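Asks: just coords:
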């Protein structure tokens, strides 16, 4: 029942017309990848070799009444089983390769975006460094300040020397000795 009486109930669609969920495809893809990954291992080759050898041994030298695939027929059942296995494994491997290609494509796109961000960050930092260098060119350096201070000190010493010389010139020379008592 609807929570409010003035709100109509949502129409429910039959299950066969509902959109498929992504989870089912994804879980099938995971299973397909696991199978394809297992089929590419030495363990699978070993198991398949043991299975075929056991099949051939049983149907060649086993009790005649219990043989289920005759050697005279060319082991038709084994051939059919291996054909079925091959017909299922090829699409599973292709599905796993497609999923891996999709993951690689997404990873490549993310790497490209990350590289673009790194490039823009690097360019920004380079512009900032250039502006700092330009600003530092207008700032007085230690050597410049020291040379300016030397010039000022020399000017002060010269002016002090000139002031002493001027004062000495202004005082009259008196030949009368002054006695201090």
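Replies: Received, thanks. The structure presented is a predicted model; accordingly, all values stated were derived computationally and were not measured. Numbering: from 1, shown residues only.
Asks: CA only for contacts and neighbour counts going forward, please
Replies: Fine.
Asks: And residue 65, how close does it get to residue 58?
Replies: 11 Å (CA to CA, to the nearest Å).
Asks: Between the two, which is the more surrounded one?
Replies: Applying other CA atoms under 10 Å to residue 65 and residue 58 shows that residue 58 carries more neighbours, namely 16 against 6.
Asks: Pick out the residue nearest the middle of this structure.
Replies: For the chain, residue 111 is the residue whose C-alpha lies nearest the centre (CA atoms, centre = their mean; 5.8 Å).
Asks: alright, now check it against this:
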């Protein structure tokens, strides 16, 4: 019988406890290793390791040598091949993670650019509407000329002369 979907799943306990590991722990470890493999410190360590290996197996006490020079240092070759065979996939994994981060960053940059473009277009429309509105506002010179015209009409009325608009009107 199938488990009902409205009930929580039972926790199965096993005799051997499973370690709880963060989902991305392997990726973080791969990046840390790949980051270390790309340093001068790693090259120095590897060079010292190989030099010590070669020196010990060439000039060390005969019964304590473990890699014969006569066989072309086969064990050293195998060690370096093993290191390279692990380094390549770790570096590729780290590059894939970096590509994913770059993709997310590019998407965020694209969204930010779209928002900036929309904001810029909005501000440009607002500035255009302000310019249009300012074109309809009375300027200082226009107001002064209107006041001057009104003053002239008032002074003409006070003198008794009919104003321009009153001459044509019947009484």
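Replies: Alright, I've got the coordinates. The structure displayed is predicted, hence computed values, not measured ones.
Asks: TM-score for these two?
Replies: Overlay of the two chains. TM-score (TM-score structural alignment, normalised by the length of the second structure): 0.80; 150 aligned residues with a CA RMSD of 2.0 Å.
Asks: Just tell me what the residue nearest to the centre of the first structure corresponds to in the second structure.
Replies: For residue 111 of the first structure, the aligned residue in the second structure is residue 109 (criterion: TM-score structural alignment).
Asks: Distance of that match relative to residue 99 of the second structure?
Replies: Look at residue 109 of the second structure and residue 99 of the second structure: by CA to CA, they are 15 Å apart.
Asks: Buried ones in stretch 54-69 of the second structure, by neighbour count?
Replies: Buried residues in stretch 54-69 of the second structure, defined by neighbour count with 16 or more other CA atoms under 10 Å: 54, 56, 57, 58, 67.
Asks: Secondary structure element holding residue 97 of the second structure?
Replies: In the assignment (DSSP states H and E), residue 97 of the second structure maps to helix 74-136.
Asks: just residue 23 of the second structure next, same as before
Replies: Of the helices and strands defined by DSSP H and E, none includes residue 23 of the second structure.
Asks: and it, how many residues sit next to it?
Replies: Using other CA under 10 Å, residue 23 of the second structure has 8 other residues around it.
Asks: Tell me the counterpart of residue 88 of the first structure in the second structure.
Replies: Mapped onto the second structure by TM-score structural alignment, residue 88 of the first structure lines up with residue 86.
Asks: dump the residue contacts of that match.
Replies: With contact set as CA atoms under 8 Å, 6 or more residues apart in numbering, residue 86 of the second structure has no partners.
Asks: what touches both of residue 65 and residue 58 of the first structure?
Replies: Contact criterion CA under 8 Å, 6+ apart; residues shared by residue 65 of the first structure and residue 58: none found.
Asks: circling back to that earlier point, please determine how far the match of residue 111 of the first structure is located from residue 97 of the second structure.
Replies: Distance from residue 109 of the second structure to residue 97 of the second structure, by CA to CA: 18 Å.
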